[in-house]
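> The following comprises the amino acid sequence and a computationally predicted model.
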Amino acid sequence: MTSPVVWQHAFKTATQAAQLGGLQVTDALTSAPSVPSGPYWLMEANSSRGNLTEMGTDINEENGSIWLHLLAVRGTGTLPALELVKAMSDTFRKAQRGDYGPLPEGLVYYTQNDDPADGNQDGNRVRFSLSFDYQYRDKLAPAIP
């Protein structure tokens, strides 16, 4: 399960990057039924594992990925889409460096992966995806009596 702290930081960072290009980031669970006429970003997150670093400790270690999908309009050209993907990548790299203030305690982004566009995709959109792998460590919440 992705921690709320990780989701909130990633969504805020992605929104900063998207706004530089005049775009919006949508949350798959709160997206309006209408689709923007131009390109837009969709954010997803997954946790590859969340476990105690050692049994009996109160530290939880979570590893996962933040996925950002640029849904570009077919026919608008590859270069504008690549510029938007590069801006998103740069924003996350700057966030890791601390350019926008400190990361939440225990959060580290450490690898970026790219899933290139496939011109054989159906429909009027082409998907460009990138992901940022992360690790997040926090203390377990107190037991509920």
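Thanks, I have it. Residues are numbered from 1 along each chain as shown.

> contacts, neighbours, all on C-alpha from now
Will do.

> And the strands in this protein, which stretches?
All strands of the chain, identified by DSSP state E, fall at 25-27, 40-52, 59-73, 107-115, 125-139.

> Next one for the comparison:
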Amino acid sequence: MTSPVVWDHAYAVASAAAQTDSLKVLDAGAQNPSVPSGPYWLIETASSRGDRAEMGSKLSEENGTIWLHLMMPPGLGTPPALAFTKRMSDWFRKAQDGQFNNLPEGLVYYSQSDDPPDLNQEGSRVRFSVSFDYQYRDILV
């Protein structure tokens, strides 16, 4: 399970990045009944591991991935999607460098992956995804 500290920080960074392009970030867990007519971002998280750093330790270590899916209406093309995705990537790199508020103690974003759209996908949106792997260390109380 993703820690609230990680979720809150990632959502804040993603929202700030999206606002530079006048886009919104929707929470996948909120299951929004309506979505913007233009492009928008959808955020979700996946924790791959969360446990004590070692037996008897009070240090909790969580590893996971922040996924951001850019949902583009068909026909807008790849160049604007790549520009939106690049800006999102830049904001997460700035966050790691401490240029966006303060990075919460114990949180590190350490790698990025991109997932291009499936050219055979059907529906009203084309999905471009970017993910940021993270590690969060916290002291158990």
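Good, I have the coordinates. Note that the coordinates shown come from a computational prediction; the quantities given were computed from them, not determined experimentally.

> TM between them?
Scored against TM-score structural alignment, normalised by the length of the second structure, the superposed chains reach a TM-score of 0.97; 141 aligned residues with a CA RMSD of 0.9 Å.

> now for the strands of the first structure, which one comes closest to Ala14 of the first structure?
strand 25-27 (6.9 Å; CA to CA).

> For that closest one, which residues meet the burial criterion?
Val25, Thr26 (16 or more other CA atoms under 10 Å).

> same check, this time on stretch 8-19 of the second structure
Neighbour count says stretch 8-19 of the second structure has His9, Ala10, Tyr11, Val13, Ala14, Ser15, Ala16, Ala17, Ala18 buried, by 16+ other CA under 10 Å.

> Then stretch 32-51 of the second structure?
For stretch 32-51 of the second structure, using 16+ other CA under 10 Å, the buried residues are Pro39, Tyr40, Trp41, Leu42, Ile43, Glu44, Thr45, Ser47, Gly50.

> and the residue nearest to Leu68 of the second structure when sequence neighbours are not counted, what is it in contact with?
Residue nearest to Leu68 of the second structure in three dimensions, not counting chain neighbours: Ile43, with 4.6 Å by CA to CA, 6 or more residues apart in numbering. Counting by CA atoms under 8 Å, 6 or more residues apart in numbering, Ile43 of the second structure makes contact with Tyr11, Val25, Leu26, Asp27, Ala28, Ile66, Trp67, Leu68, His69.

> Determine the longest helix present in the first structure.
helix 78-97 (DSSP state H).

> Tell me roughly how far that helix lies from the second structure on average.
Its aligned residues in the second structure lie a mean 0.6 Å from helix 78-97 of the first structure after superposition (mean CA distance after the TM-score superposition for the first structure).
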